[in-house]
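>>> return a 3D structure for these sequence lines:
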Amino acid sequence: MTILDLAARSDADRAGTADLTVVGGAGHVGIPLVLSFAGQGLTVNVNDLNLDNVAALKAGRLPFIEYGAEYLLSKALRDHKLIFTNTPDAISKSGPIIVTIGTPVDEFLNPERHVVLNCLDSLLPYVSDGQLLVLRSTLYPGTTDAVDAHLKRKNRDLKVAFCPERIVQGYGIEELSRMPQIVSGTTPDAVREATDLFRIISPEIVELSPIEAEFAKLFGNAYRYIEFAATNQFYLIAQSAGVDYQRILAAMKHNYPRAKNIPKPGYAAGPCLMKDTMQLSAFARNEFSLGNAAMLINEGLPLHVIADLRRRYDLGKMTVGLLGMAFKSEIDDVRASLSYKFKKVLNGFAREVLTTDPFVTIDPELLPLNEVITRSDILILCTPHVSYRSADFQGKPVVDVWGLLENANVIS
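Next up is the predicted model:
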């Protein structure tokens, strides 16, 4: 069959020809994975309920920033390596299935394992025994084995693996090609097949048991979150003493290797770090004191900044401008961004709150940077986008916890 013949067939008809299916393949975890495998010549069934994201990919557009993905998407579409489906019955009945659904956290900070099981139950009528099922997103410890037991109770025989995603938002394409992949499985066959699969896109495989792999993902993110909390706590202590923490930090790190990994202070946010710390805390019966303290410090930093501003200024007579609404620099992802916590709290104190971001496109309330600067009495650097380094803040006072700005009227 020629490529032209394939192009003429519908995606639903072609689903059975896919080498690999990625459920949630049009999301933040899925797209780097899909394009990395397609770039190695695999035909990938992109199965996703988000019709807007699917439509964007089919049209050759990325629904969010993923550096290095444009060329791979264009090539995959040109070579007809992507099949787009959006219903469980379009899952390919042969070849591996990667599921990018993880365990979210409820309002009581407890993991919701049933979300994964419900997703799998919707797929079961359309998959074949003997297929490899790879769980990819963060899982509460014990979930992989629980999934295996759940399938056995339903008299289904799938090879269950857990291969945690560990990429940095926006740079998944690059990191998948150069970073080791952790592989685990509930049987030797599952481990072997998952290893063979991820060797296609990864330079190295590290094997663990399922619960070890689950902890590896959670421990990694919680450790980063605790690191940010430590430097944020140092920042608050230095601020209370009336000294410049950025100067202290620079001196600590200067030609001193034991301090080189201390991060700069800032607003630690995003969809993973706090959530994964919560999951560890829940597993430890809320006795994960380091994690609990980290959550209080990192989530509390915006409140400390606002309290300090209220002591200095009459915010009720002022317009506050928030610079950057994405949860980290140089991306457009606003999930769990602390910028919106700033906005919500400040709306109760300031005369007006204005927001801007050079990357975010989904927030209709965002304004151009120059308008926010001109109309604001005071500015808060929420996200350290590089473009803000060269911005003209018209002499307005700027709160810069990040230490990004050098020539602005920074409030210490």
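
>>> every contact and neighbour count from this point should use C-alpha atoms.
Noted.

>>> could I get the contacting residues of L315?
Contacts for L315 (CA atoms under 8 Å, 6 or more residues apart in numbering) come out as 309, 349-351.

>>> PyMOL command for the buried members of the residues you listed?
The command below creates a PyMOL selection of those among the contacts of L315 that count as buried (16 or more other CA atoms under 10 Å):
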select buried, resi 349+350
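
>>> including secondary structure and distance to Q279, could the contacts of L315 go into a markdown table?
Shown next, in a markdown table, are those (DSSP: H, G, I helix; E, B strand; the rest coil; distance: CA to CA, whole Å):
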| residue | secondary structure | distance to Q279 |
| --- | --- | --- |
| L309 | helix | 33 |
| F349 | coil | 33 |
| A350 | coil | 35 |
| R351 | coil | 38 |
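
>>> and this one, please, so the two structures can be compared:
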Amino acid sequence: MAHPAFPCDVCVVGGCGHVGLPLAITFASRGLKVKIYDINERAVEVVRSGRMPFLEPGAEEALRQVVGQTLEVGTDPALASQAEHVVVVIGTPVDEHLNPTFHTMRRFFQRLIPHLRAGQTVILRSTVFPGTTEKVRDLIAAENPEVHVAFCPERVAEGRAMEELVVLPQIVSGCDEHAVEAASRLFGTIAASLIRLSPLEAELTKIFANVWRYIQFATANQFFMIAADHGLDFYTIHDALTRDYPRMAGLPRAGFAAGPCLFKDTMQLSAAYNNNFALGHAAMLINEGLPNFLVRHAKTRFELAKMTAGLLGMAFKAESDDPRESLSYKLRKLLEYEAGAVLCTDEYIQDPSFLPVEEVVARADILFIGVPHRRYRALKIPADRPVVDVWNLYGKGALPG
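Below you'll find the predicted structure:
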């Protein structure tokens, strides 16, 4: 597929992370010549050795088959000059006031632009503030008007990337027809089908999807809180709502709505709508308030100040080693204030302060399930040990009596 003017097909910038690396491996597995440019030297060395720097089922086996063959990894930004397509996985972050910070992306592209060449197509991949694709096009065009800009949002779930990259439709948009055609050819090598939109339509499609999930989780968490405040088990009601009743099949279970995307993107959409997104603000207050709700309810039943609390699971989701924006850390802070002592454990995150799960279960007077890792299902927890189990991992209800 390589263009005669470029020695490789695609360079994934920031390609050693959760979004970029599965994509680079998938492209390379289809025979494309792929470069990864990343400033994280440790991650680059890990990937170069054929190992994944994070958990992603199916990725490491595929990586070993392509690294050093169709996949090259390095820390030199000049790698971007070699590729017909430059996929950028840098998204728009939010600041401490929950406002998008485009200046971070501007600084990034100011460093990348000297390495871009005429005829290349730059493809934004991460969620961005609506209108960002056009801004990036203008920024690049001021220096090199013959570089084309596209937006093809990542749509996969962490932990299912290798599967979903090749079965989900890929949204493709661009600032000109050349960008659209180039991005379509590239993603046509891996995606099941393509959906063409304008850049703004694509940006909103991506951000709407993440915000919708966040609002769904907030609905379940609000119902959970209402049931608990009535002294009822939410999961008894959830079962009645959803069992053999298709109209309620989309109601999630309660739990921490966390991770690097959902909360951030909800705040981005609010900012894009002049902070008039009351539904998003309400969802944020509910989801971010869940750890406090659990601790408050535990305080009404137990003398937390005299108890050792055990917190099982610190990742942001089950079977993950990703701690980014995990609400388990917020729960830990609250427990450190309210409980006599706090012990933490996780099956995948390496932290010298964490203890083996068996030790936490043995020493704790009360347990909180932060993340429902499968391993925890098999634990032998004493019958008299109270468990705050918002996920209903053990099928005994969320809050101890």
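
>>> rewinding a little: just the contacts of L315 of structure 1 now: which is nearest L404 of structure 1?
L309 (19.3 Å; CA to CA).

>>> give the contact list for the counterpart of that closest one in structure 2.
When structure 2 is aligned by TM-score structural alignment, the residue opposite L309 of structure 1 is A298. A298 of structure 2 makes contacts with 304, 388, 399, as judged by CA under 8 Å, 6+ apart.

>>> and in structure 1, which of these remain?
Mapping those onto structure 1 (both residues aligned by TM-score structural alignment, their matches' CA atoms under 8 Å) leaves L304 still in contact.

>>> and of the contacts of A298 of structure 2, the nearest to Q350 of structure 2?
V388 (23.9 Å).

>>> and that closest one, how far from G401 of structure 2?
Separation of V388 of structure 2 from G401 of structure 2 (CA to CA, to the nearest Å): 10 Å.

>>> out of these two, which sits in the more crowded spot?
V388 (22 against 11; other CA atoms under 10 Å).

>>> quick check: the more buried one touching D365?
No: the pair V388 of structure 2 and D365 does not pass the contact test of CA atoms under 8 Å, sitting 11.5 Å apart.

>>> so how far is the first residue of stretch 266-280 of structure 1 from its last?
Its start and end residues considered, stretch 266-280 of structure 1 measures 23 Å (CA to CA).

>>> how many neighbours does R311 of structure 1 have?
9.

>>> what helix or strand is it located in?
R311 of structure 1 belongs to helix 289-312 when assigned by DSSP states H and E.

>>> read off where the helix or strand that comes right after that helix ends up in structure 2.
Next along the chain after helix 289-312 of structure 1, taking DSSP H and E as the criterion, comes strand 319-323. Aligned by TM-score structural alignment, strand 319-323 of structure 1 falls on residues 308-312 of structure 2.

>>> the longest helix anywhere in structure 1 against structure 2, how far on average?
When structure 1 is scanned for its longest helix (criterion: DSSP state H), the result is helix 210-240. Here the mean offset of helix 210-240 of structure 1 against structure 2 after fitting is 0.5 Å, by mean CA distance after the TM-score superposition for structure 1.

>>> in the stretch 101-250 of structure 1, which spans are strands?
All strands of the stretch 101-250 of structure 1, identified by DSSP state E, counting those that start in this stretch, fall at 132-135, 159-162, 181-185, 205-207.

>>> all set now, cheers.
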